[in-house]
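A.B. asks: this one's sequence-less:
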């Protein structure tokens, strides 16, 4: 087992439960603790149960306050209630990466762990795999035979490079950077467990509030020059990238970075491989499929990968090839789904343009208010809102790069906009945003669930000069309450659709 992270320990526990004797090697001289915010989704929580670590897992979801725990800050510095990461469908559990690793560590008691050790050569024979291992402290090398090698050593996996080929054959570059770390204390004027989002075109700051722990922060930005980002001081690099975002939240986060004992600073990629195993060598976690941070499914997929590997080996105890084949067939659809949705969710984390920033604001505002309206209706019956004018039913529209389609009858107002500006090269990013909004709340974003006058304000705000553009081509929107006639509607334009005016 190469790697002492979530994927490696999950696989080790799974293999031991299947009757194997795992040995873990880890390049780092000591086990990592702490770490940044992670959302653990239902599939990950179920995998924790399957691996027997659920009782050791400490979760940190803040208690929900009536006014909400999440805020967004607009370009004028105004704080508004918002949807946070934990508001996603599935109600993910808030944890630190170190919380998951601590739970796994308690369950690998008795497993041999060799720190400061890395594989430098792997040779498969007829009955076993020979591995040349190197000790970092002494430089000493020695060979050892194993029945199987599990590469769980991350996105830039040594095992993958040795057995499957160079990184460039498997890494896809997303032209984006991330920096994640723990804050010493919450941003002044916010509650200790508040989450905060400032999402601007090509750069964003996220603060993830937690119960019984200081928040963690994420800085992310888009760039076409990845290699340049690793030169010089990282703190100065980030101060330069986020210059102009003169907000107390941004200043606090950047100041905290200078004092942080450690941080993660890296480029964003996905790992795409036609097969995750070759003979007696198998890759798990980021080494095999890296869904990346934007997906939010890294920890969940690593836990599920280890649990599924255990089940496959138990089902095929005498046929390793059959076990690995069944494991991949069962797991790959889940991974493929979340690799695709990661591209959509990237627009929510860090919009690709001013246009995408404006549409993101509108879509998330709609989703949030629809949720609130629906909850209020269920609790005691406030009136619903509907679209004015006839309903258009465009055909499902594939999203850029992913092939995913928006269901017929969903998001008709915004789909109408896409049909109207379909020849615009920028329409692709709107496809992504629409699909992302569907993913954020599939039930909420559909015809018949448009909210009250606050939506009008949100749409207008998104079109103001502070964004440097409107939604495109003079697009306008109308909403009206279901129990009022067209004469009483709140008119933001000539038609219920976002549209392109005649030339």
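C.D. replies: Here it is on my side, so go on. None of these values were measured; they are calculated from a predicted model. Residues are numbered from 1 along each chain as shown.
A.B. asks: going forward, measure contacts between C-alpha atoms and count neighbours the same way
C.D. replies: Will do.
A.B. asks: ok, then the element right after the helix or strand where residue 10 lies?
C.D. replies: Element membership of residue 10 [criterion: DSSP states H and E] is helix 6-17. Later in the chain than helix 6-17, the nearest helix or strand by DSSP H and E is strand 23-26.
A.B. asks: so what's residue 157 closest to, chain neighbours aside?
C.D. replies: Spatially, and ignoring its direct neighbours in sequence, residue 157 is nearest to residue 287 (5.3 Å; CA to CA, 6 or more residues apart in numbering).
A.B. asks: how close does the one you found sit to residue 5?
C.D. replies: Counting by CA to CA, to the nearest Å, the separation of residue 287 from residue 5 is 11 Å.
A.B. asks: who touches both of those two?
C.D. replies: Residues touching both residue 287 and residue 5 (CA atoms under 8 Å, 6 or more residues apart in numbering): 152, 153.
A.B. asks: which of these two has more residues huddled nearby?
C.D. replies: residue 287 (29 against 24; other CA atoms under 10 Å).
A.B. asks: thought the more buried one was touching residue 150?
C.D. replies: No: counting by CA atoms under 8 Å, residue 287 stays clear of residue 150, with 9.9 Å between them.
A.B. asks: for residue 141, grab the count of nearby residues.
C.D. replies: When neighbours are counted by other CA under 10 Å, residue 141 comes out with 14.
A.B. asks: for the helix or strand residue 215 falls within, which helices and strands make contact with it?
C.D. replies: Using DSSP H and E, the element containing residue 215 is strand 213-222. Under the contact criterion of 3 or more CA pairs under 8 Å, 6 or more residues apart in numbering; DSSP states H and E, strand 213-222 touches strand 171-182, strand 203-210.
A.B. asks: point out the most buried one among those.
C.D. replies: A comparison of these by mean neighbour count, using mean count of other CA atoms under 10 Å, puts strand 203-210 on top with a mean of 25.
A.B. asks: second structure follows, compare the two:
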């Protein structure tokens, strides 16, 4: 039985662990965080990704955790409503769609519960070195003893350590989109009931929506700027930076900034895409954001991760142990799907992509192709 190390226990890594076990592999998942990560924004399962989730037997569970938005209001800089919709929201698209919007932490938990009996999970550790030869790949870890695997998968996100170790510095592959986002949770001090608010004034703005039966808010701050190397700052420095960029906004901004300062689950990063000529190097292959991050601006990162995990595991299963053939098949099947979905982030700068573009992109691959 071939052994595989997956770096990253998020959506891509957990889904892949499940599918690899189904194909007879022995997966081990290593994750830097002490457990499945909490926090984060609402994410979408769309098109072909719905098929992937259904094949895992998780479709009903995902639907049970979906958000229940009735609509949204778009506000001017003073908080006055200038547009409203009960048919669509910026975060999820059409409300009558079969697509599923749910909190990222809920999806991660659902996937982990399904995969944890199929794979070894090691939390609180990370990959620090890779040394591959014709017989396998020796992996060094921050805390654990070194181990040798047949293959290694980097599913460790936008700032992937596996990608850096196997392919080179992030700067070679990152394409900055001119925006930065901060995401955090707060008590529902605005008393929103299944309703989103979106405010923009100039090159900064925010979106707010209630979750957890309207007991909490998820708040997203966004602003335009050239790369600020967010990953090199700690959370307190990032909060000060965001506060400075958002301070000129009016309406409820002071209360929102106060909530941000107290948020335990604050996340901040530049909006970037990862563009690579190839996603594999010998016995190492990349998956999800590590290989082809589309950015939250596309709304399709989760679907790319879920579909990519299925396609990669399927390719490995079909190749009968020939990883070079499997990796080539994986890239061949995923490349055009990835490109269409990455294009959603740049089609309409400052706003969502057209519905027709989303429909085309989310259905641009068949799992049985």
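C.D. replies: Nice, thanks for sending it over. Since this is a predicted model, take the numbers as computed values, not measurements.
A.B. asks: which strands and helices lie in contact with the lengthiest helix in the second structure?
C.D. replies: In the second structure, taking DSSP state H as the definition, the longest helix is helix 323-347. If contacts are counted by 3+ CA pairs under 8 Å, 6+ apart, helix 323-347 of the second structure sits against helix 301-318, helix 355-362.
A.B. asks: and the helices in the stretch 101-250 of the second structure?
C.D. replies: 104-115, 161-167, 235-246 (DSSP state H, counting those that start in this stretch).
A.B. asks: compared with the first structure, how much does the shortest one deviate?
C.D. replies: Its aligned residues in the first structure lie a mean 0.7 Å from helix 161-167 of the second structure after superposition (mean CA distance after the TM-score superposition for the first structure).
A.B. asks: which residues in the first structure does that helix align to?
C.D. replies: Here helix 161-167 of the second structure aligns to the first structure at residues 158-164, judged by TM-score structural alignment.
A.B. asks: distance of residue 4 of the second structure relative to residue 295 of the second structure?
C.D. replies: 27 Å.
A.B. asks: correction: the previous question concerned residue 76 of the second structure.
C.D. replies: Applying CA to CA, the value for residue 76 of the second structure to residue 295 of the second structure is 26 Å.
A.B. asks: okay, the two: which has more neighbours?
C.D. replies: More crowded of residue 76 of the second structure and residue 295, by other CA under 10 Å: residue 295, with 23 against 16.
A.B. asks: tell me which residue of the first structure lines up with that one.
C.D. replies: By TM-score structural alignment, residue 295 of the second structure lines up with residue 292.
A.B. asks: which residue, neighbours along the chain excluded, lies closest to that match?
C.D. replies: Residue nearest to residue 292 of the first structure in three dimensions, not counting chain neighbours: residue 270, with 5.9 Å by CA to CA, 6+ apart.
A.B. asks: show me what that neighbour lines up with in the second structure.
C.D. replies: With TM-score structural alignment as the criterion, residue 270 of the first structure matches residue 273.
A.B. asks: tell me the SS of that match?
C.D. replies: strand (DSSP: H, G, I helix; E, B strand; the rest coil).
A.B. asks: from residue 337 of the second structure, how far off is it?
C.D. replies: Computed with CA to CA, the distance linking residue 273 of the second structure and residue 337 of the second structure is 15 Å.
A.B. asks: so these two - more neighbours on which side?
C.D. replies: residue 273 (24 against 20).
A.B. asks: which ones are touching that one?
C.D. replies: 174, 175, 176, 177, 292, 293, 294, 295, 342.
A.B. asks: do the same with residue 80 of the first structure
C.D. replies: Applying CA under 8 Å, 6+ apart, we find residue 80 of the first structure in contact with 71, 72, 73, 74.
A.B. asks: tell me which residue of the second structure lines up with the second one.
C.D. replies: Residue correspondence, TM-score structural alignment: residue 72 of the first structure in this structure matches residue 74 in the second structure.
A.B. asks: assign a three-state SS to its match, would you?
C.D. replies: At residue 74 of the second structure the chain is in strand, as set by three-state DSSP.
A.B. asks: quick one: stretch 328-347 of the second structure to the first structure mean distance?
C.D. replies: Compared with the first structure after the fit, stretch 328-347 of the second structure shows a mean deviation of 1.1 Å (mean CA distance after the TM-score superposition for the first structure).
A.B. asks: what comes up buried for that stretch?
C.D. replies: Across stretch 328-347 of the second structure, burial judged by 16 or more other CA atoms under 10 Å covers 329-331, 333-334, 337-338, 340-346.
A.B. asks: and if you look at stretch 226-236 of the first structure?
C.D. replies: In stretch 226-236 of the first structure, counting by 16+ other CA under 10 Å, buried: 226, 229.
A.B. asks: one more: stretch 53-71 of the second structure?
C.D. replies: Buried, per 16+ other CA under 10 Å, within stretch 53-71 of the second structure: 53, 56, 58, 59, 62, 65, 66, 67, 68, 69, 71.
A.B. asks: now those as a markdown table including distance to residue 352 of the second structure?
C.D. replies: A markdown table is the format used below for those (distance: CA to CA, whole Å):
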| residue | distance to residue 352 of the second structure |
| --- | --- |
| 53 | 25 |
| 56 | 30 |
| 58 | 28 |
| 59 | 26 |
| 62 | 24 |
| 65 | 24 |
| 66 | 21 |
| 67 | 19 |
| 68 | 20 |
| 69 | 18 |
| 71 | 16 |
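A.B. asks: from those, which two are the most distant?
C.D. replies: Using CA to CA, the buried residues of stretch 53-71 of the second structure span at most 30.3 Å, a distance reached by 56 and 71.
A.B. asks: show me how far the one helix or strand residue 434 of the first structure maps to is from its chain's centre.
C.D. replies: Assigned by DSSP H and E, residue 434 of the first structure falls within helix 427-440. Centroid displacement of helix 427-440 of the first structure relative to its chain, using CA atoms, centre = their mean, to the nearest Å, is 15 Å.
A.B. asks: what's whatever helix or strand comes next after that helix packed up against?
C.D. replies: Using DSSP H and E, the helix or strand that follows helix 427-440 of the first structure towards the C-terminus is helix 453-463. The contact analysis (3+ CA pairs under 8 Å, 6+ apart) places helix 453-463 of the first structure against helix 354-380, strand 490-492.
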